[in-house]
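Peer 1: Sequence first, predicted coordinates after that:
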Amino acid sequence: MNSEIPTQIPTPLGELSLRLSATPRGARLARRLTAQQLDAWGYPHDGEASDTAQHVVAELAPNAVTHGRVPGRDFGLRLLLLPEGTLRVEVSDARGDRGLRIVRETDAEGGRGLILVAVLARTWGVQERDVGKTVWAELPLG
């Protein structure tokens, strides 16, 4: 895991940036919108690249809603289609006072922690923001 977003991100070939309600419904919508955007970029819903991206978003968005929620604040989803077949997923929340830890085993509440993200992503990390944090992952698409 990298501890911060690299200072140089290549110029994206495509971008989707949204604010979604910090609710379970907003988290589910993030996953669906990820599939739709990848399809628009030429990676079909039933393809491996879309499936992987949806799994990562399905892990990060609920974490933002459950652990990063601040009443009255949304969470952010940003998808960047980078050169050389890479997708960058960024999920931002308003709570910066809680650090992330990699859970090596399934936690007591049944979650997978960030194990799935660590397995599926080429690289991933966390960056603090002025308000809150961004958890990001870069995924191979091809």
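Peer 2: Structure's in. What do you need? Numbers count the residues shown, from 1 in each chain.

Peer 1: can we go C-alpha only for contacts and neighbour counts from here?
Peer 2: OK.

Peer 1: just checking, what packs against the host helix or strand of Ala35?
Peer 2: Assessed by DSSP states H and E, Ala35 sits inside helix 24-40. Other helices and strands packing on helix 24-40, by 3 or more C-alpha pairs under 8 Å, 6 or more residues apart in numbering; DSSP states H and E, are strand 14-20, helix 48-67.

Peer 1: With mean neighbour count as extra columns, can I get these in a markdown table?
Peer 2: Output for these, formatted as a markdown table (neighbours: other C-alpha atoms under 10 Å):
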| stretch | mean neighbour count |
| --- | --- |
| strand 14-20 | 15 |
| helix 48-67 | 21 |
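
Peer 1: and the ones you listed as TSV, adding distance to Asp130?
Peer 2: Output for those, formatted as TSV (distance: least, C-alpha to C-alpha, whole Å):
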stretch	distance to Asp130
strand 14-20	17
helix 48-67	16
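
Peer 1: And the ones you listed: which comes nearest Phe75?
Peer 2: strand 14-20 (5.5 Å; C-alpha to C-alpha).

Peer 1: Check it against this one:
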Amino acid sequence: MDPEPGARGRGETVVLRWAQGPRSVPMARRSPLDALESWGLDRVAESASLVRIEVHDASEVRPLMALPGDGAEGGWGLPLVEVLSEKWGVSDRCGPGKLVWAELRTDRGPEGASRVEAAARPDA
């Protein structure tokens, strides 16, 4: 489950890889903060207003936006990204596969919270 050895900062970019699974989530959340700290920019984390997240995979299949059916346990990824992000998209990448990206505002005020709450309501 540990990030790929030697995957720390490459210039201004941090590239880390984890196995798919819930134990990887806390590590992925902590990694941007660790990178900023290692660059001596830990104070930036407190004032950052936009974060870009990219997920690369080897599949050529493009994701399609669709709401899962009632009681579905899966299929909520893109609907959540749509609600929580400023913008998102899918791009080609070098080599096989695709890159799915999202830009999230960290300084979003009450209007951001209301978008999430509205999306969570069944009558929305």
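Peer 2: Yes, it's here. From a predicted model like this one, the values you see are computed outputs, not experimental measurements.

Peer 1: Superpose the two chains and report the TM-score.
Peer 2: The TM-score (TM-score structural alignment, normalised by the length of the second structure) is 0.54; 90 aligned residues with a C-alpha RMSD of 3.1 Å.

Peer 1: So for Lys133 of the first structure, which of the helices and strands packed on helix 24-40 of the first structure sits nearest?
Peer 2: helix 48-67 (9.4 Å).

Peer 1: neighbours of Lys98 of the second structure, just the number please.
Peer 2: If you count neighbours by other C-alpha atoms under 10 Å, Lys98 of the second structure ends up with 20.

Peer 1: Need the three-state assignment for the residue most central in space within the second structure.
Peer 2: Central residue of the second structure (C-alpha atoms, centre = their mean): Ile53, 4.2 Å from the mean position. Judged by DSSP: H, G, I helix; E, B strand; the rest coil, the three-state class of Ile53 of the second structure is strand.

Peer 1: That one reaches Glu103, doesn't it?
Peer 2: Yes. Using C-alpha atoms under 8 Å, Ile53 of the second structure is in contact with Glu103, at 6.4 Å.

Peer 1: which residues of the second structure fall in strands?
Peer 2: 50-57, 87-92, 98-105 (DSSP state E).

Peer 1: winner for burial among those?
Peer 2: Greatest average neighbour count among those goes to strand 98-105 (a mean of 18), per mean count of other C-alpha atoms under 10 Å.

Peer 1: ok, Thr52 of the first structure to Leu139 of the first structure distance?
Peer 2: 8 Å (C-alpha to C-alpha, to the nearest Å).

Peer 1: Could you do Leu120 of the first structure as well?
Peer 2: The gap separating Leu120 of the first structure from Leu139 of the first structure is 7 Å, by C-alpha to C-alpha.

Peer 1: where do the contact lists of these two overlap?
Peer 2: Thr52 (C-alpha atoms under 8 Å, 6 or more residues apart in numbering).
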